[in-house]
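1. What would the 3D arrangement of this be:
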Amino acid sequence: MLKFDNVSVTFRKRDGQPFQALEDVSFDIADGSFVALIGPSGCGKTTLLKIVAGLQKATSGRVEIDGATITSPGPDRALVFQNFVLLPWYDVITNVAFGLEARGVGKAERLARAAAELKKVGLAGFEHHLPHELSGGMQQRVGIARALVVEPRIILMDEPFGALDALTRSVMQRDLAAIWSEEGNDRTAVFVTHSMQEAVFLADRIVLMNTRPGRVEEVIEVPFERPRGEGVTRSAEYRDFVDYLSSRLEQMQRTDMQPTELPA
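-> Here you go, the predicted structure:
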């Protein structure tokens, strides 16, 4: 169980004034579930992800895994970035195996495990290509394989498809949904996205956040069973669900844009 317990984060602006990024964020994520965080820019989605990764500390409150407060990075978590962050001088299989090497796994085993993950993400045959020889979508597949190969309990994804073109993004969503349907019960995913369609297609639950300061507005169960394919996105139920999220976000944005009354 991943538990967010009254998490608040306050930063200092350049002028020294405090800025509250998150306020009393509380929700739970069950083991084996796929949860998407959506909301306006600046609502603290990535900050929450960094706290789970152990890269950011909460000002107050805590994030726990099975009751133990997260205080630092750990081998039970892996992070997939929007930018591919591959080592350009290493070939694909070495990039995927890099985390295993850092954990002391022998060469033969780590290369075998890396090859298996590359096959899973559709990159068999590209093991010895360099990153610059791959398309953006292929590079992101390498990033996902690199995260999965270390067998993390929790995988954290920060807008992983945000830099891709629309067609490639759609393909990557379907591929990730297929992978999750096959082995998702073995790990938990926290997925940050600005795309409501992406959140509905991939997630089991959606945490809808608001801003100024960042806070949870609603936690929504996604009603579509796995495995999910293109048929889901063509259904009236899917469109209605996305429309509901759109209306909620538009409502929040209109509220945030209301002028603040000045004292008389």
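2. going forward, measure contacts and count neighbours with C-alpha atoms only.
-> Will do.
3. which residue ranges form the strands in the stretch 1-150 of the chain?
-> Here the stretch 1-150 of the chain has its strands, by DSSP state E, counting those that start in this stretch, at 2-12, 18-29, 34-38, 60-65, 68-69, 77-80.
4. Another sequence for comparison is provided below:
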Amino acid sequence: MATSRINGPPPSADRPTGRMGHHQPPQRARLMAVIATTVTGVFVLVAIIIIVGVVATVLPHNSVPTPDVLCATVVLRTAEPDATPLTRPACAPARITGTGHGATALAAAARWLGTPYSWGGGALDGPSRGIDQGANTVGFDCSALTRYAWHQAGVALPRTAAEQWHALRHIGPGYRAPGDLVFFQGSGGGPNHPGHVGLVRDTDRMIEAPRTGLRVRISRYTVRQDIIGYARPGS
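-> Model prediction:
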């Protein structure tokens, strides 16, 4: 009669054998996975914070547009006592850089930010009623604004944009300064006969009386394709 050998109970499926004995219990594996995920998330968050800080440092402070002027509505003073009073936004002075006559002229023009454009309007002492389509509007046209501004700085200019262009000393783009005049072909103008003019504020913006329906404003002149050139009154 054969004798069976009893070597103990057979291996259980729940009992690790051989190399499986080195595996970690499931609970510990899950814990390690959670820890690894958390650490990865922390590193990603820190990286994002660092990138945002670097970008904020590198970008110029003027990357976000800010208002140039702060305005409130007031009654418009006019050069004509019998003119119908109009209202316009009264604006805090724009940020003016530079010194001398140019800065004085620029500051004088900035006083009238928000004033209506008036074809043929504008006198040496302020806005006035215009002619034709500007007959019912008290304000400035483009060359009247530049003429008024430079009059406040003690420099006399001719009346129209074309006359100012031909009367003044021209300067190169690299020499422009606050208060210099920038001339454009505009509507109805030509390569040597400007139809529009504004006052340089900085290397990118100007103060101008643009056209009927708009108001004296600060705008970018460097984006325009019809610039004829620059001139400096009083030089």
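5. Superposing both, give me the TM-score.
-> The TM-score (TM-score structural alignment, normalised by the length of the second structure) is 0.24; 108 aligned residues with a C-alpha RMSD of 6.7 Å.
6. before we move on, the earlier item: which of the strands of the stretch 1-150 of the first structure sits most buried?
-> strand 34-38 (a mean of 26; mean count of other C-alpha atoms under 10 Å).
7. Give me the helices and strands touching it, please.
-> Here strand 34-38 of the first structure touches strand 188-192, helix 196-202, strand 205-210, going by 3 or more C-alpha pairs under 8 Å, 6 or more residues apart in numbering; DSSP states H and E.
8. now, of these, which is deepest in the fold?
-> Most buried of those, by mean neighbour count (mean count of other C-alpha under 10 Å): strand 188-192, with a mean of 25.
9. the inter-axis angle of it versus strand 205-210?
-> In terms of direction (axes from the mean of the first three to the mean of the last three C-alpha atoms, to 10 degrees), strand 188-192 of the first structure departs from strand 205-210 by 30 degrees.
10. so what's Ala145 of the first structure closest to, chain neighbours aside?
-> Using C-alpha to C-alpha, 6 or more residues apart in numbering and skipping residues adjacent in sequence, the residue nearest Ala145 of the first structure is Glu117, 5.4 Å away.
11. again, but for Ser60 of the first structure
-> In space, Ser60 of the first structure is closest to Ser8, 5.2 Å off (C-alpha to C-alpha, 6+ apart).
12. Same check on Asn6 of the first structure?
-> Asp24 (4.0 Å).
13. mind checking how far the one you found is from Asp243 of the first structure?
-> Relative to Asp243 of the first structure, Asp24 of the first structure is positioned 28 Å away (C-alpha to C-alpha, to the nearest Å).
14. same check, this time on Lys50 of the first structure
-> Distance from Lys50 of the first structure to Asp243 of the first structure, by C-alpha to C-alpha: 29 Å.
15. Which one's more surrounded, those two?
-> Neighbour totals were compared for Lys50 of the first structure and Asp243, and Lys50 leads with 18 against 14 (other C-alpha atoms under 10 Å).
16. Asn95 of the first structure versus that one, what's the distance?
-> In terms of C-alpha to C-alpha, Lys50 of the first structure sits 22 Å off from Asn95 of the first structure.
17. again, but for Glu250 of the first structure
-> If you go by C-alpha to C-alpha, the gap between Glu250 of the first structure and Asn95 of the first structure works out to 41 Å.
18. So for the two, which residue has more residues nearby?
-> Neighbours per residue, other C-alpha under 10 Å: of Glu250 of the first structure and Asn95, the larger number sits with Asn95, 23 against 13.
19. So the more buried one sits against Ile144, correct?
-> No. Asn95 of the first structure sits out of contact with Ile144 when judged by C-alpha atoms under 8 Å, with a separation of 11.0 Å.
20. Please, which helix or strand holds Ala29 of the second structure?
-> Assigned by DSSP states H and E, Ala29 of the second structure belongs to helix 26-58.
21. Packing partners of that helix?
-> Here helix 26-58 of the second structure touches no other helix or strand, going by 3+ C-alpha pairs under 8 Å, 6+ apart.
22. so how far is Ala78 of the first structure from Val190 of the first structure?
-> According to C-alpha to C-alpha, Val190 of the first structure stands 11 Å off from Ala78 of the first structure.
23. Identify the contacts common to the two.
-> Jointly contacting Val190 of the first structure and Ala78 under the rule C-alpha atoms under 8 Å, 6 or more residues apart in numbering are Ile154, Ile155, Leu156.
24. So which of the residues you listed wins on neighbours?
-> When neighbours are taken as other C-alpha under 10 Å, the top entry among these is Ile154 (26 neighbours).
25. mind checking the longest helix of the first structure?
-> helix 236-256 (DSSP state H).
26. Helices along the stretch 1-150 of the first structure, start to end?
-> 45-53, 92-102, 107-120, 136-149 (DSSP state H, counting those that start in this stretch).
27. For Trp165 of the second structure, which three-state class applies?
-> When classified by DSSP: H, G, I helix; E, B strand; the rest coil, Trp165 of the second structure comes out as helix.
28. got JSON lines for the shared contacts of Val190 and Ala78 of the first structure, with secondary structure too?
-> Below are those laid out as JSON lines (three-state DSSP):
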{"residue": "Ile154", "secondary structure": "strand"}
{"residue": "Ile155", "secondary structure": "strand"}
{"residue": "Leu156", "secondary structure": "strand"}
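29. Pick out whichever of these sits closest to Arg110 of the first structure.
-> Ile155 (19.2 Å; C-alpha to C-alpha).
30. Tell me who's in contact with that closest one.
-> Ile155 of the first structure makes contact with Arg77, Ala78, Leu79, Val80, Ala147, Leu148, Arg187, Thr188, Ala189, Val190 under the criterion C-alpha under 8 Å, 6+ apart.
31. Thr73 of the second structure: which element?
-> In this assignment (DSSP H and E), Thr73 of the second structure forms part of strand 71-75.
32. Mind checking what helix or strand follows that strand in sequence?
-> Defined by DSSP H and E, the subsequent element after strand 71-75 of the second structure is strand 87-91.
33. Counting neighbours, show which residues of the next helix or strand after that next one come out buried.
-> Per DSSP H and E, strand 87-91 of the second structure leads on to helix 100-110 as the next helix or strand towards the C-terminus. By 16 or more other C-alpha atoms under 10 Å, the buried positions in helix 100-110 of the second structure come out as His101, Gly102, Ala103, Thr104, Ala105, Leu106, Ala107, Ala108, Ala109, Ala110.
34. how far away is the first one from Ala108 of the second structure?
-> Spatial separation of His101 of the second structure from Ala108 of the second structure under the definition C-alpha to C-alpha is 11 Å.
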